[in-house]
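Asks: My questions concern the predicted model and sequence given below.
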Amino acid sequence: MFAMRKLIAAVVREMGIEQIAEANSGQNALDHLARFPIDLLICDWNMPGMTGLEVLMAVRADPRLQTLPVLMVTAEQSAQQVSDAIQAGVTSYVAKPFLPPTLKLHIHKCLMRGESASNSPSKS
């Protein structure tokens, strides 16, 4: 999992994004989100302590984070898991293994969706 985080961070940096926070568990990610604003959450389905789906559901349940774009990166590809993530409000879903251009495309789409949500007149 550490290697995957480093690979994703390298791809994100290659896109020109320098401010990156990493968490080694779902709970650590939620703790970070409670203290610091971020523009995009990239989350693995399989993490220590809680699943990416549980993190996603916690993010969507928090009024401050409801519009945060969430990209799920996972080796899990069952139709049920994809459906669960979509129903929970995932912004995009990438199956491992993936090539960097695929990840970049999904990150770009998530950031564009997040930007349009933050500019939406219905957001308070």
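Replies: That came through fine.
Asks: From here on, just use CA atoms for contacts and neighbour counts.
Replies: OK.
Asks: Go ahead and flag the most central residue of the chain.
Replies: Ile42 (2.6 Å; Cα atoms, centre = their mean).
Asks: That one belongs to a strand, doesn't it?
Replies: Yes - looking at Ile42 with DSSP: H, G, I helix; E, B strand; the rest coil, it is inside a strand.
Asks: okay but it is in contact with Leu68, surely?
Replies: No - contact criterion Cα atoms under 8 Å: Ile42 and Leu68 do not qualify, at 10.6 Å.
Asks: OK, contacts around the closest residue to the residue nearest to the centre of the chain other than its chain neighbours?
Replies: The shortest distance from Ile42 to any non-neighbouring residue, by Cα to Cα, 6 or more residues apart in numbering, is to Leu71 (4.7 Å). For Leu71, the contacting residues are 40-43, 90-94, 106-107, 110, by Cα atoms under 8 Å, 6 or more residues apart in numbering.
Asks: also this one, for the comparison:
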Amino acid sequence: MKTCLVVDDSKVIRKVARHILETLDFQVDEAADGREALDRCGESMPDVVLLDWNMPVMSGMEFLCALRTVPGGTQPKVVFCTTENGRTHIQAAIDAGADEYVMKPFDRETLHSKLQMVGCA
């Protein structure tokens, strides 16, 4: 079973994402900010990280840059999941090592499609 770490400061978004991912046969873990997510990745590296952009403590971009430098951190597919939709934000995420980008709000079909695009569904 593939694993996914959902990183978002919104408990509601984490709950919705968890539900969708579990219907897609993922084992799901959650983190409320980038620091917590980095700690979780240190314990067990997921196959996929569904990542919010704007969070307290450590932003999605800060987390992504840190993740890509730790042992095994180049392995997970990272899908940014955010309301930031400007071309500069999307390009910055890709340049930092994100594999895909999905806009909030998202539904099962959209998320499934993005996960297929990165080879994880």
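Replies: On my side now, so go ahead. Predicted model, so just to flag it, every value in this text is computed and none were measured.
Asks: The alignment partner in the second structure of Met57 of the first structure: what's it in contact with?
Replies: The alignment partner of Met57 of the first structure in the second structure, by TM-score structural alignment, is Cys65. Taking Cα under 8 Å, 6+ apart, we find Cys65 of the second structure in contact with 96-97.
Asks: sec struct for Cys65 of the second structure, please.
Replies: Going by three-state DSSP, the secondary structure assigned to Cys65 of the second structure is helix.
Asks: And it, how close does it get to Lys11 of the second structure?
Replies: Separation of Cys65 of the second structure from Lys11 of the second structure (Cα to Cα, to the nearest Å) stands at 24 Å.
Asks: Do you have the helices of the first structure handy? List them.
Replies: Applying DSSP state H to the first structure gives helices spanning 2-14, 26-35, 52-61, 79-88, 100-118.
Asks: export those helices to TSV and tack on distance to Ile20 of the first structure?
Replies: Output for those, formatted as TSV (distance: least, Cα to Cα, whole Å):
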stretch	distance to Ile20 of the first structure
helix 2-14	7
helix 26-35	12
helix 52-61	18
helix 79-88	23
helix 100-118	13
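Asks: if I look at the match of Met57 of the first structure, how far off is Gln91 of the second structure?
Replies: Here Cys65 of the second structure is placed at a distance of 14 Å from Gln91 of the second structure (Cα to Cα).
Asks: same check, this time on Asp33 of the second structure
Replies: 22 Å.
Asks: Look at the two and report which has more neighbours.
Replies: Neighbours around Asp33 of the second structure and Gln91, counted as other Cα atoms under 10 Å, are more numerous at Asp33. The numbers are 24 against 12.
Asks: Aligned to the more buried one, what sits in the first structure?
Replies: Match for Asp33 of the second structure (TM-score structural alignment): Ser25.
Asks: Leaving out the residues flanking it, which one is nearest to its match?
Replies: Nearest non-adjacent residue to Ser25 of the first structure (Cα to Cα, 6+ apart): Pro48, at 5.2 Å.
Asks: so what's that neighbour up against?
Replies: Residues near Pro48 of the first structure by Cα under 8 Å, 6+ apart: 24-26.
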